[in-house]
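Asker: Sequence isn't available, so here's the structure alone:
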């Protein structure tokens, strides 16, 4: 193992893993600390990504789980480490990104690291320390409506200030070039009088990412979104043999689609799927709670449409989420996760082999219910969204999509690319 990565939710982990694969690394993704029977697969990989479920946990618990994962990766041979969080720095004043990064740097005895949430291919960029979503400052973007972590600040240093014990230093392209020209002297000027700190480099293009890795690719620990990982993987693999096994996206069998995300991208994808004739059923947590919508009825709907991909969704508009925020949001979220997980289990029992899930919390719940804990990472459906192949059941294909990712035709594309039947 060359590189070990921890991610704060499951779709974030698959996002990170997809870019490591693009960078040439044979990559395994594990749900939590790998079990003994998963270690064999990890030993065959260049990179291991551990998916945690810490994004919304209180800092103390998130730190403990993250440190445990980093320690496991180090004990099993990782020489480099990546702390993966959302490319929109999905956090709040009492969030855990700062505490986790601080704790890992302290454990590794690293005097500094980077905060690199950028993912230019998906419109996430940093300039002058400000995080942008498709050219709009984060706090003015649709992320301000996030149901769990509404984003009300765009400046990364200000986002970190209430969370981290260490300072953040913005790094322009000019300063980065100066640092490359005289590393020792420039680093000394920043480290003087500081136990630890973070650089926040300008990162608007892939070329910026290459310059960042050219300067910082040798340090032990980096943090951020998935954008920098492809470039770092290529840098670390220089002179090493790249994997020669091609993992295919296709498999035979029926497909199930599940959407729990309420992002604008997912709402558009659901609308497109329905408009083009896709079969769908909306899961209403209020109706589930009072018994008007039952698992038995859902099972009958699935059976009625056997042979056709079916989309089950619970996604709602920002206005609706705001209307229930103080009364039912947490309860309804739990109901949705449980119901979607039950649907996935039913589909597995009916020999479904293709699963497409939109939304981080929903994805984590579905994967836990299915019982898979270690995956090879195959080709990507769209940037940051790979096909995952359970190591212990290689006939299955699973695609987990962060809510904001993917084009409008994402569901159709996922179905087409994973369809290994003769009818394709």
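Answerer: Received, thanks. The structure presented is a predicted model; accordingly, all values stated were derived computationally and were not measured. Numbers count the residues shown, from 1 in each chain.
Asker: make it CA atoms for all contacts and neighbour counts henceforth
Answerer: Noted.
Asker: Contacts only, for residue 121.
Answerer: For residue 121, the contact set (Cα atoms under 8 Å, 6 or more residues apart in numbering) comprises 227, 383.
Asker: meant to ask about residue 273, not that
Answerer: Contact analysis of residue 273 by Cα under 8 Å, 6+ apart lists 409, 411, 412.
Asker: you'd agree the second one is in a helix?
Answerer: The reference is to residue 411. Yes - remark: residue 411 belongs to a helix, assigned using DSSP: H, G, I helix; E, B strand; the rest coil.
Asker: which residues touch it?
Answerer: With Cα under 8 Å, 6+ apart, residue 411 has these contacts: 257, 269, 273, 356.
Asker: what about the second one, neighbour count?
Answerer: Yep, that's residue 269 we're talking about. Residue 269 has 21 neighbouring residues, counting by other Cα atoms under 10 Å.
Asker: That one is in contact with residue 412, isn't it?
Answerer: No - Residue 269 lies out of contact with residue 412 (Cα atoms under 8 Å); the separation is 9.1 Å.
Asker: Now the longest helix that the chain contains: buried residues?
Answerer: In the chain, with assignment by DSSP state H, the single longest helix is helix 329-349. Across helix 329-349, burial judged by 16 or more other Cα atoms under 10 Å covers 329, 332-333, 335-337, 339-348.
Asker: Okay, one more to line up with it:
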């Protein structure tokens, strides 16, 4: 069994679909407290530590414990799934996995060409821009001001870090494997250049049997071709019905431009789009009076067959004003972000309860985690890919839900449209078979 430790829920799904596409049965849990029988037949077990926004010490402890739990359950190959632009506690989490397994070497692959991430000469690019010049430079919690991946990782670990550049990778997997073994004598982390999908195939053929792999999910797409695909995927017996005649709901808490573009795309095509005013959240009395009205309008529209999107404030000036007002009230950027996510989660639960619809879309990692927590979803089965790294999934509980959790910076302009179509089309045939 392959074991993955992921630092957020959308990242867990992101890597999960890379294996699920090859018919691996992939389960994601927020903890390992589940009964053993629920894990029977699982090919890839993923634990979401939700540690990206933690302090480094806390993140280390979470990953250390999660790795130990995976090892106890017979996992033989481990993957430390991080953000595809190295946001978060990269060094602490990589070190934690090595320490937990008493190992001292890991392959690190961050490039994800299908989602615009490339590593060239050790410099990471996002849609052609160096990381430090991309939208991630302005991340409210982890602003990325450096593009050199070796330098970023070196700043967070005492272990030695190096980079294998594209020229070596282009020479093929055999030569690459020889170089890696030579570097193992002096380095603990080897970061690979990735310029295209062919590079990922070469890397997969060179490192498929290494005990610890780390980074983005992209490498995981190529691994099954080397270690073997599965003939079929096991799906949960119960898939929630789609209430035809009613619309679908999407809650978006991401500030990324990709999500903004996806929302505007839907607005132009007739979706009902509502804003959760972040300034209003800081005035409890004002928000309490407006929340009920907003909720009633959204529920009415969904029941009338309209698709509804509720998004957090994404206007840069208003976001800045919100941060300033929050600061005056003693509220940090992280705390206001959590307030937005928890409010979106609360309203998502209310919408689903009042419409009876059990299929939905969430955009943003923090918001996705908050929604899963509010809906008491602790285990999910990764199902079908909609766009690269963006799958649907089914909750593993007696009253299941079918939903999509989207990383804020992933997806094409039409992603929400495609996600809604996917959720509407996945119906049960007679006998309970999913088509």
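Answerer: Great, that's in hand. Just so it is clear, the structure is predicted and the values come from calculations on it, not from any experiment.
Asker: Superposed, how do the two chains score by TM?
Answerer: Laid over one another, the chains give 0.90 as their TM-score (TM-score structural alignment, normalised by the length of structure 1), with 410 aligned residues with a Cα RMSD of 2.3 Å.
Asker: what about residue 119 of structure 2, which SS state?
Answerer: Looking at residue 119 of structure 2 with three-state DSSP, the answer is strand.
Asker: what residues are up against it?
Answerer: 110, 111, 125, 192, 193, 194, 195.
Asker: To which residue of structure 1 is it aligned?
Answerer: Residue pairing (TM-score structural alignment): residue 119 of structure 2 is matched to residue 126 of structure 1.
Asker: what's the spacing between that match and residue 280 of structure 1?
Answerer: 38 Å (Cα to Cα, to the nearest Å).
Asker: next one: residue 310 of structure 1
Answerer: On the measure of Cα to Cα, residue 310 of structure 1 and residue 280 of structure 1 end up 5 Å apart.
Asker: What of residue 155 of structure 1?
Answerer: Residue 155 of structure 1 sits 40 Å away from residue 280 of structure 1, going by Cα to Cα.
Asker: contacting residues for residue 278 of structure 1?
Answerer: With Cα under 8 Å, 6+ apart, residue 278 of structure 1 has these contacts: 309, 310, 311.
Asker: Wait, residue 25 of structure 1 touches residue 243, no?
Answerer: Yes - applying Cα under 8 Å, one finds residue 25 of structure 1 in contact with residue 243, separated by 6.8 Å.
Asker: more crowded one of the two?
Answerer: Neighbour comparison, residue 25 of structure 1 and residue 243: the larger count goes to residue 25, with 27 against 13 (by other Cα under 10 Å).
Asker: Quick check: closest non-adjacent residue to that one.
Answerer: Excluding the flanking residues, the one nearest residue 25 of structure 1 by Cα to Cα, 6 or more residues apart in numbering is residue 46, at 5.4 Å.
Asker: Longest strand in structure 2, please.
Answerer: With DSSP state E setting the assignment, residue counts place strand 379-387 as the longest strand in structure 2.
Asker: mean deviation (superposed) between the helix or strand following it and structure 1, please.
Answerer: Sequence-wise, the next helix or strand downstream of strand 379-387 of structure 2 (DSSP states H and E) is strand 390-395. With mean Cα distance after the TM-score superposition for structure 1, strand 390-395 of structure 2 departs from structure 1 by a mean of 0.7 Å once superposed.
Asker: and for the helix or strand following strand 390-395 of structure 2, what span of structure 1 is it aligned with?
Answerer: Remark: after strand 390-395 of structure 2, the chain's next helix or strand is strand 402-406, criterion DSSP H and E. Residues 397-401 of structure 1 are where strand 402-406 of structure 2 lands when matched by TM-score structural alignment.
Asker: Report the mean distance between the matching stretch and its aligned residues in structure 2.
Answerer: Superposed on structure 2, stretch 397-401 of structure 1 shows a mean distance to its aligned partners of 0.7 Å (mean Cα distance after the TM-score superposition for structure 1).
Asker: ok, and what's touching that stretch?
Answerer: 10-11, 14, 249-251, 353-360, 363, 384-390, 414, 418.
Asker: One more: stretch 229-238 of structure 1?
Answerer: 2, 16, 19-25, 209-210, 213, 217.
Asker: Try it again at 10 Å.
Answerer: Taking contacts as Cα atoms under 10 Å, 6 or more residues apart in numbering, the residues outside stretch 229-238 of structure 1 that touch it are 2-3, 5, 15-25, 46-47, 80, 82, 84, 119, 206-207, 209-214, 216-218, 222-223, 240, 242.
Asker: For that stretch, buried residues please.
Answerer: Residues 229, 230, 231, 232, 233, 234, 235, 236 are the ones in stretch 229-238 of structure 1 that count as buried (16+ other Cα under 10 Å).
Asker: I'd like to know how far the counterpart of the fourth one in structure 2 sits from residue 79 of structure 2.
Answerer: Residue 232 of structure 1 maps onto residue 223 of structure 2 when the alignment is built from TM-score structural alignment. In this structure, residue 223 of structure 2 lies at 12 Å from residue 79 of structure 2, with Cα to Cα as the measure.
Asker: again with residue 368 of structure 2
Answerer: Distance of residue 368 of structure 2 to residue 79 of structure 2, computed by Cα to Cα: 22 Å.
Asker: if you count what's nearby, which of the two comes out ahead?
Answerer: The neighbour comparison of residue 368 of structure 2 against residue 79 (other Cα under 10 Å) goes to residue 368, with 29 against 26.
Asker: So that one: helix, strand or coil?
Answerer: helix.
Asker: quick one: what's aligned to it in structure 1?
Answerer: Checking TM-score structural alignment: residue 368 of structure 2 goes with residue 363.
Asker: residues touching that match, list them.
Answerer: 9-11, 258-261, 337, 340-341, 356-357, 369, 398-402.
Asker: cutoff 8 Å now
Answerer: Counting by Cα under 8 Å, 6+ apart, residue 363 of structure 1 touches 10, 11, 357, 400, 401.
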